[in-house]
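J.: Sharing a model that was predicted from the sequence below.
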Amino acid sequence: MIKDNQQHFNRLHVLVDAFVIATAYLLAWVIQFKILHHISGFVFKDYMLILIALVPGYLLLYAAFGMYTTKSVRRKRVELEKIVQANTLGLGLFMMAMFLLRWNTEFTTNFSRPMLFYFYGINIILEAMARNSIRLVLHQLRKKGFNQKHMILVGYSRAAEEYIDRIKANPEWGYEIMGILDDNVEQGMKYRGVQVFGRTEEIEETLETVKPDEIAITLGLSEYSKLEHIVAVCEKSGVHTKFIPDYNNIIPTRPYTEDLMGLPVVNIRHVPLTNTFNAFMKRSMDLVGSVCAMILFSPIMLITAVAIKLTSPGPLIYAQERVGLHNHTFKMYKFRSMDVQSPKKERGAWTVPNDPRVTKVGKIIRKTSIDELPQLFNILKGDMSLVGPRPERPFFVEKFREEIPRYMIKHQVRPGMTGWAQINGYRGNTSIRKRIEYDLYYIENWTLGFDIKILFLTIFKGFINKNAY
């Protein structure tokens, strides 16, 4: 039911967003041409025709930035960040389109660029106001008891606690948990105001007397022997029933299931990039993106090469062995930022603050991530990708595979120059466990739009590395 409610809620958001985008664009036109009296070679009709591509384009961007998922309605600050990020990328793509259409002199000459910036600011403000208004209206309706769904949980477990946490955090879903049936904890015990009021064997009588709208089975893993009986009782009563498994730390949030001639098969780990088409799309973006990046950053790479050569004897490029796709090792390229050392003296550890091995130029290029630019050649070779988990040295891989559960899953995809963990602050000498959590989320939730989002955020968060010494 939550999924159904969220789908209706998402459709409402899409319609509201389409209206807001069109309104913001129209207001930008009014400011530019009616209030400021700017003169343009385009007439009103010409500007409005652009909405045919602008509105669906922005809606796709909003979807790519996760603005139509339950996560985007939890915190106002997070939602505002997503609105700003999506609109900033939209502005950049629009300006890129104008650059690519420079052969069409009528369009590039007559279209008002100030109007585009007015639209950018107005759209962010109106979008934030619209979503806050929807949230406020929903909260008020739920407080007054409209469209509430009353439910009972069967089983007290980690799954029950996490489910209650989410229900409490999202009152706009309209769920009221009446209580819990459980055999292992004392009756009267409460979790966040939800009380255990009976045993699972009383479920049939409870359904007849309490008459809930829904049942959520949240049994602990050790109690699954009761599952078949409880499901049979619930279905016999006609009450809508859902099952929340108590092993979400084992399977992903969106497991990939197969129908094997009537036998359901749940894959423990779903990796979208094992799909041939997805892998082809990502590889195509890597090739195009790396070539464009080489051209764009060629002046910086040239200056860096000259600076290294003039200030420190030794090679320009440092090649270090790393572990990549399917646990295969490869040589990862970097601009040399340390004094030349013999392999025997090279320590199997990260650099530390004020590390004497780092050169003066090395300190600058490590802080700004310029030393990573030669990895564009690794991407062309197929060793790496623009986006993915950062690769580690074999020494650390052998160490972490024994210490950190699920660490080796990261090698099911190509390593990347940047990644979801890195733009969230987990670079250099930071928590490996948290880094793996972000890497696994990326691997299981990969989309082309997710890659574009990470590349875009890297511009703001990924270049300056406070943990690089």
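T.: Structure's in. What do you need?
J.: use CA for all of it now, contacts and neighbours both
T.: OK.
J.: Can you list the residue ranges for strands in the stretch 151-300 of the chain?
T.: Shown for the stretch 151-300 of the chain, the strands assigned by DSSP state E, counting those that start in this stretch span residues 175-181, 190-191, 194-198, 214-217, 240-243, 256-260, 263-267.
J.: Which among these is found nearest to residue 405?
T.: Comparing the strands of the stretch 151-300 of the chain against residue 405 with C-alpha to C-alpha, the closest turns out to be strand 263-267 (17.6 Å).
J.: residues of stretch 79-90 that come out buried?
T.: Of the residues in stretch 79-90, those with enough neighbours to count as buried (16 or more other C-alpha atoms under 10 Å) are 79-80, 82-90.
J.: for stretch 388-406, same thing?
T.: Within stretch 388-406, the residues that qualify as buried are 388-394, 397, 400, counting by 16+ other C-alpha under 10 Å.
J.: tally of neighbours for residue 14?
T.: A count of nearby residues for residue 14, using other C-alpha atoms under 10 Å, gives 19.
J.: From residue 125, how far out is it?
T.: Counting by C-alpha to C-alpha, to the nearest Å, the separation of residue 14 from residue 125 is 17 Å.
J.: What are the buried residues along the helix or strand containing residue 28?
T.: When elements are assigned from DSSP states H and E, residue 28 belongs to helix 2-30. Judged by neighbour count (16+ other C-alpha under 10 Å), helix 2-30 contains these buried residues: 6, 9-10, 13-14, 17-18, 20-29.
J.: this is the comparison structure:
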Amino acid sequence: MKTSSCAVFTEGLASENRPRHFCPRALRGGALPCGAVFYLFSKRFFDLLFSAVALLFLWPLLLALAIWVRLDSDGPALYRQTRVGKNGREFEVLKFRTMSIAAEMESGPVWAVKNDTRITRAGHILRKLYLDELPQLINVVKGEMSLVGPRPERPFFYPLLEKEIPGFSRRCCVQPGLTGLAQVRQCHQASLGAVQRKFTYDIFYLRHRGFGFDLYIIWKTIDRVYLEFKEVLR
């Protein structure tokens, strides 16, 4: 596991031709190198500290958003959805509900699309500002997620993704993240082609992950949310 600078990131990403099967040797079994042990320990410590402090300071905002979602449309404020986590273990991810409660009753599980009619009025703003993901700080505290890592996918889509994207399950070598390299590189579309592009970024992250790289991704995420807020307030 290496800490990547922005220069290494740019050069390395440019040299990527196609995703390769990859799982860090240290995560497949056997003794962990000292550097890897320190990284994993510091990553978990930072996840806990950052998430706990964020929840402590953001609870008034979280409460206000929950009330807004509840008043905007019928249904609960929080939405639980099964996702695939580390080593293929399933868990329930928490989100503010951004769609109608009957969103998938007729269609079944489908990816959201641009201008999706199932999205509520409040949901459009929450999604644009990524505020719907804030409850996942609880998932981070529980150890089901990390602040940085590949975004978790729904188990319903996994058979298709594993068939169409060789080595897709390698993403499960690490904990899924609240944000990731693909997200800061503006890969937010939900389609098979978009998932393939995001997979390339996920593999790059796995090859170069380190505490410095994690901090870089967190910083870029905060910067992007700030820019989206400015655009909404115009």
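T.: On my side now, so go ahead. Note that the coordinates shown come from a computational prediction; the quantities given were computed from them, not determined experimentally.
J.: Which residue ranges of the stretch 1-150 of the first structure form strands?
T.: Chain-ordered strands for the stretch 1-150 of the first structure, with DSSP E, counting those that start in this stretch as the definition, fall at 149-154.
J.: Residue 139 of the second structure and residue 91 touch, don't they?
T.: No - at 9.1 Å, residue 139 of the second structure does not count as touching residue 91 under the criterion of C-alpha atoms under 8 Å.
J.: Need the nearest residue in space to residue 278 of the first structure, chain neighbours excluded.
T.: Take residue 278 of the first structure and drop its neighbours on the chain: the residue closest to it by C-alpha to C-alpha, 6 or more residues apart in numbering is residue 272, 6.9 Å away.
J.: if I look at the equivalent of residue 139 of the second structure over in the first structure, how far off is residue 362 of the first structure?
T.: Alignment of residue 139 of the second structure against the first structure is given by TM-score structural alignment, with residue 378 as its counterpart. Per C-alpha to C-alpha, residue 378 of the first structure is found 21 Å from residue 362 of the first structure.
J.: out of the two, which sits in the busier spot?
T.: For residue 378 of the first structure and residue 362, the more surrounded residue by other C-alpha under 10 Å is residue 362, and the numbers stand at 24 against 21.
J.: any idea which helix or strand carries that one?
T.: Counting by DSSP H and E, the element that carries residue 362 of the first structure is helix 360-367.
J.: For that helix, buried residues please.
T.: Applying a neighbour-count criterion of 16+ other C-alpha under 10 Å, one finds 361-367 buried in helix 360-367 of the first structure.
J.: And the helices in the second structure?
T.: According to DSSP state H, the second structure carries its helices in the segments 6-14, 25-28, 34-72, 121-128, 136-141, 158-164, 181-184, 192-208, 211-233.
J.: nearest to residue 108 of the second structure, of those?
T.: With C-alpha to C-alpha as the measure, helix 158-164 is the member of those nearest residue 108 of the second structure (15.0 Å).
J.: so that closest one matches what in the first structure?
T.: Across the first structure, the stretch matching helix 158-164 of the second structure (TM-score structural alignment) is residues 397-403.
J.: Same check on stretch 72-89 of the second structure?
T.: Stretch 72-89 of the second structure corresponds to residues 311-328 of the first structure when matched by TM-score structural alignment.
J.: For the matching stretch, measure first residue to last.
T.: The separation between the terminal residues of stretch 311-328 of the first structure, taken as C-alpha to C-alpha, is 35 Å.
J.: and what of stretch 346-364 of the first structure?
T.: End-to-end distance for stretch 346-364 of the first structure: 21 Å, by C-alpha to C-alpha.
J.: What of stretch 141-154 of the second structure?
T.: The distance separating the two terminal residues of stretch 141-154 of the second structure, taken as C-alpha to C-alpha, comes to 21 Å.
J.: what's that stretch in contact with?
T.: When contacts are taken as C-alpha atoms under 8 Å, 6 or more residues apart in numbering, the neighbours of stretch 141-154 of the second structure outside the stretch itself are 44, 47-48, 51-52, 81-86, 91, 136-137, 139-140, 171, 174-182, 202, 205, 214, 217-218.
J.: want to throw the strands of the stretch 151-300 of the first structure into CSV with mean neighbour count?
T.: What follows is those, written out as CSV (neighbours: other C-alpha atoms under 10 Å):
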stretch, mean neighbour count
strand 175-181, 22
strand 190-191, 14
strand 194-198, 18
strand 214-217, 22
strand 240-243, 15
strand 256-260, 11
strand 263-267, 11
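J.: could you dump these to JSON lines with distance to residue 430 of the first structure?
T.: As requested, those are exported to JSON lines (distance: least, C-alpha to C-alpha, whole Å):
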{"stretch": "strand 175-181", "distance to residue 430 of the first structure": "39"}
{"stretch": "strand 190-191", "distance to residue 430 of the first structure": "34"}
{"stretch": "strand 194-198", "distance to residue 430 of the first structure": "38"}
{"stretch": "strand 214-217", "distance to residue 430 of the first structure": "38"}
{"stretch": "strand 240-243", "distance to residue 430 of the first structure": "37"}
{"stretch": "strand 256-260", "distance to residue 430 of the first structure": "31"}
{"stretch": "strand 263-267", "distance to residue 430 of the first structure": "31"}
